[in-house]
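Student: Sharing a model prediction with you, sequence too.
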Amino acid sequence: YDYHSARHAARLDSAEDIGRRAGERAVARVGAGRVRGGPMPIVLDPRVGSSLLGHLSGAISGSAITRRTSFLLEAMGTRIFAPGIDIVDDPHRPHGLRSRPFDGEGLPVSPMKLVSDGMLETWLLDSAAARQLGLEPTGHAVRGVGGAPSVGPSNLYLANGKTPVASLIADIDYGVFVTELIGQGINLVTGDYSRGAAGYLIEGGVITTPVSEFTVAGTLQSMFRELVPANDLNFRYGINVPTLRIDGMTVASG
């Protein structure tokens, strides 16, 4: 599949480009085989790698901290990613899909580093959670069509690394390039992670044949520590990441 969203119609990809990419991706997946199980490196396409930032934002939301239901409960001010990793929430990005001048409670917002050089710098707080924790709100209240505000980021992204994608996978003798994640096997209380997946084999540093019906498992704690970003960040969605490599994941074939 493929799709594109934009704040302004002039910035939308053409229907022809979207259709061509969707068709090329579908054809490339024909005849998918099986992957050999075991511990190995995985590489996450940016379209699925962004889900890791979704798990991070859920684990550092004020509601999770006040309920003490987060695997990052004691992690404030500690290193949870490798040195050099920055994760930024930028509500002021021009044309950003989630750009906003104020949050769901009317509080002003500003760009904020959630993770700086691998260190966790802040929780995401609305007014209610901030009061319970004795802190100031961070401007991350969001509203739906009804009910009380909840907590959520705006334009969240993991900053570019320094390594081209080809170099990121060049030393992988056997691994998988994941383009699809299936299911919701994530426990934000413990950090346990297990999801169905599909994608392509990486053999001898090269992406080769399509594979499907396998699972990738680990813990979010170890995945965050092992994560290495490529240098291909593109601001296309509400949450954006470059291509990501994570060593030591457990892969099991269905």
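Tutor: Great, that's in hand.
Student: okay, CA-based contacts and neighbour counts for the rest of this
Tutor: Noted.
Student: quick one: contacts for residue 235?
Tutor: For residue 235, the contact set (Cα atoms under 8 Å, 6 or more residues apart in numbering) is empty.
Student: Same question for residue 181.
Tutor: 48, 195, 196, 197, 198.
Student: So which of these is the closest to residue 209?
Tutor: residue 198 (11.2 Å; Cα to Cα).
Student: those helices in the stretch 51-200 of the chain, which residues are they?
Tutor: Under the criterion DSSP state H, counting those that start in this stretch, the stretch 51-200 of the chain contains helices at 51-59, 62-67, 127-133, 165-169.
Student: gap between the residue nearest the centre of the chain and residue 238?
Tutor: Closest to where the C-alpha atoms of the chain average out (Cα atoms, centre = their mean) is residue 50, at 2.4 Å. Separation of residue 50 from residue 238 (Cα to Cα, to the nearest Å): 9 Å.
Student: Could you do residue 88 as well?
Tutor: Going from residue 88 to residue 238 by Cα to Cα gives 12 Å.
Student: Just give the closest residue to residue 1, not the sequence neighbours.
Tutor: residue 22 (4.5 Å; Cα to Cα, 6 or more residues apart in numbering).
Student: The one you found sits in which helix or strand?
Tutor: helix 15-28 (DSSP states H and E).
Student: rewinding a little: of the contacts of residue 181 - the most surrounded one?
Tutor: Neighbour count (other Cα atoms under 10 Å) singles out residue 198 as the most crowded of the contacts of residue 181, with 24 neighbours.
Student: how about the closest residue to it other than its chain neighbours, what does it touch?
Tutor: Nearest in space to residue 198, with sequence neighbours left out and distances taken as Cα to Cα, 6+ apart, is residue 212 at 4.2 Å. The contact partners of residue 212, taken as Cα under 8 Å, 6+ apart, are 32, 33, 34, 35, 197, 198, 199.
Student: Put this next to the previous one:
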Amino acid sequence: MTRTPEEICHALLDAARVAGAESADAIAIEGTSLSVEVRAGALEHAERSEGTDLGLRVLMGGRQAVVSSSDARDETLRAMAERAVAMAREAPEDPHAGLAEATDLAQDWDLAALELADPGPEPEAGALRDAALEAEAAALAVDGVTQVSDAAATYGRHAVHMAASNGFSGGYARTGRSVSCVAISGEGTGMERDYDGDSRTWAEDLRSPTEVGRTAGERAVAMQGARRPKTGSYPVLFDERISSSLVGHLLAAVNGASVARGSSWLKDAMGEQVLPAALSLVEDPHRPRVSGSRPFDAEGLPTRSRTIVENGVLTGWTLDLSSARKLGLSSTGNAARSVSGPPSPSNWNLALSQGDKSREELLRDMGTGLLVTSMIGSTINPNTGDYSRGASGFWVENGEIAYPVNECTIAGNLRDMLLRMIPANDARTYLSRVVPSILIEGMALAGN
């Protein structure tokens, strides 16, 4: 008889107890995913997968080990527990490993308010195919688009349950729908590509495939005739599509695991100004219908809203139990984990303060410089914050877009860059990371 993720977790804990584990936690993820890709008006690929993945972590004093499997039979669960206990006995000692105290565990949560799972039926593969075909047709209808390299639609539903020997037991279901399109303009060495896509928790919130395809096509055509820009020091405007990567670098630097290792360019910046005084960065894991929302973290601790940067000043690290213990602090309820590894710190939904100007007004104010709409590659020094990335977008002269550019590199130091950020007011508020376009003056640009 098929068991639920909750039943599997408790069976794993029972097996770990019998095998001699001092304490343990378990996670089970039952999922269904369906993806469809089309090309040239015909179905190119369709894939459906179903399965259950499970992981068990056992602790023997200060030693721990994690094992995982996709087989939930009783004999497999017993073998997992025995193997994990044997591995833990040979593992190096970690004085910071351990479960949460029972008094700190999440007790009550309102899953209905989070709306993590669309109650509607699973879509048929034909419906996803039609959505992908609609996106492809809309892109091809844009004058100048020569082909569509990829148009796809996906659906996924996953049920997650976690349980631990400290008494925690909780789970939730999550759904996701997406549609995407990659369009190409021009031919031969003059080909340029760009994309658009949308991903939502509820199907009714998804942008239309026609809009996604048309936007991808228009973006690809706009890149026609791209050339390398001038080398020098110029203001750079990070388009809203990619500006969240800057916040991502900040989050990586305040991750408790990096700080505890001493490998963060912000390791000594607690209480210091890291953003302009008018900006704050707020984490809220309780936003309805958003992919980063969750009622508790991977260690059973309640999630909560917190301000990571307040009025420009760094107020705290992102911590799980282990990193918090290393730093002599308390967990912020930010543990995440897969079935094959122990918990580690991660962020949920983030929002950066928006400015009072539109992207067009920032373009006007920047005069001459670079509007970046796409980036490739990354060279980030985690200890110094030195930053270098390949970029493409549009050259701006006299506050107006002049021509498309590619094959250039932008560089600077993140500590200095973040202090010079000027945000626009164009962030998409339904994303997990709500970050507007961001202007940074005086960046090094390598082109011609």
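Tutor: Structure's in. What do you need? Computed from a predicted structure; not experimentally measured.
Student: For the two chains, what TM-score is obtained?
Tutor: Superposed pair, TM-score by TM-score structural alignment, normalised by the length of the first structure: 0.97. Supporting alignment: 254 aligned residues with a Cα RMSD of 1.0 Å.
Student: quick one on the thing from earlier: please spell out the PyMOL selection for the buried subset of the contacts of residue 212 of the first structure.
Tutor: Buried subset of the contacts of residue 212 of the first structure, written as a PyMOL selection, criterion 16 or more other Cα atoms under 10 Å:
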select buried, resi 34+35+197+198+199
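Student: ok, the aligned partner of residue 140 of the first structure in the second structure - how many residues close by?
Tutor: Counting by TM-score structural alignment, residue 140 of the first structure lines up with residue 334 in the second structure. Residue neighbour count, defined by other Cα under 10 Å, stands at 27 for residue 334 of the second structure.
Student: shouldn't residue 334 of the second structure be in contact with residue 343?
Tutor: No: the criterion here is Cα atoms under 8 Å, and residue 334 of the second structure misses it with residue 343 at 9.2 Å.
Student: Show me where the stretch 51-200 of the first structure has its strands.
Tutor: 87-89, 112-116, 119-120, 141-142, 150-151, 156-158, 174-182, 192-203 (DSSP state E, counting those that start in this stretch).
Student: quick one: contacts of the fifth one?
Tutor: Residues from elsewhere that reach strand 150-151 of the first structure (Cα under 8 Å, 6+ apart): 61, 62, 63, 124, 125, 126, 140, 141, 142, 143.
Student: overlap in contacts of residue 88 and residue 238 of the first structure?
Tutor: Common neighbours of residue 88 of the first structure and residue 238 (Cα under 8 Å, 6+ apart) are residue 156.
Student: Tell me how far the alignment partner in the second structure of residue 130 of the first structure lies from residue 441 of the second structure.
Tutor: Structural correspondence for residue 130 of the first structure with respect to the second structure (TM-score structural alignment): residue 324. To residue 441 of the second structure, residue 324 of the second structure is 36 Å away according to Cα to Cα.
Student: Looking at these two, which one has more neighbours?
Tutor: residue 324 (20 against 17).
Student: pretty sure that one contacts residue 333?
Tutor: No: applying Cα under 8 Å, one finds residue 324 of the second structure not in contact with residue 333, separated by 10.2 Å.
Student: okay, and the common contacts of these two?
Tutor: Joint contacts of residue 324 of the second structure and residue 333 (Cα under 8 Å, 6+ apart) do not exist.
Student: Can you tell me the SS state at residue 36 of the first structure?
Tutor: coil (DSSP: H, G, I helix; E, B strand; the rest coil).
Student: got the contact list for it?
Tutor: Counting by Cα under 8 Å, 6+ apart, residue 36 of the first structure touches 251, 252, 253.
Student: neighbour-wise, which of those leads?
Tutor: Most surrounded of the contacts of residue 36 of the first structure: other Cα under 10 Å gives residue 251, at 25 neighbours.
Student: Contacts only, for that residue.
Tutor: By Cα under 8 Å, 6+ apart, residue 251 of the first structure lies in contact with 36, 37, 38, 39, 40, 214, 215, 216, 217.
Student: let's see 10 Å
Tutor: Applying Cα atoms under 10 Å, 6 or more residues apart in numbering, we find residue 251 of the first structure in contact with 35-42, 175-176, 194-197, 214-218.
Student: element containing the equivalent of it over in the second structure?
Tutor: Taking TM-score structural alignment, the alignment pairs residue 251 of the first structure with residue 445 from the second structure. Taking DSSP H and E as the criterion, residue 445 of the second structure maps to strand 438-446.
Student: Superpose on the first structure and give me the mean offset of that strand.
Tutor: Once fitted to the first structure, strand 438-446 of the second structure is off its aligned match by 0.3 Å on average (mean Cα distance after the TM-score superposition for the first structure).
Student: Roughly how far does residue 359 of the second structure sit from residue 296 of the second structure?
Tutor: In terms of Cα to Cα, residue 359 of the second structure sits 36 Å off from residue 296 of the second structure.
Student: the more surrounded of these two?
Tutor: Using other Cα under 10 Å as the criterion, residue 359 of the second structure and residue 296 rank with residue 296 on top: 25 against 22.
Student: pretty sure the more buried one contacts residue 333?
Tutor: Yes: taking contacts as Cα atoms under 10 Å, residue 296 of the second structure lies within contact range of residue 333: 7.3 Å.
Student: hmm, who's touching stretch 160-173 of the first structure?
Tutor: Counting by Cα under 10 Å, 6+ apart, 40-43, 84-87, 175-177, 202-207, 228-234, 241-245, 247 sit against stretch 160-173 of the first structure.
Student: quick one: buried residues of it?
Tutor: Under the neighbour-count criterion of 16+ other Cα under 10 Å, stretch 160-173 of the first structure has 160, 161, 165, 168, 169, 172 buried.
Student: what's the answer for stretch 220-227 of the second structure, then?
Tutor: In stretch 220-227 of the second structure, counting by 16+ other Cα under 10 Å, buried: 220, 221, 222, 223, 224, 226, 227.
Student: Great, nothing more from me.
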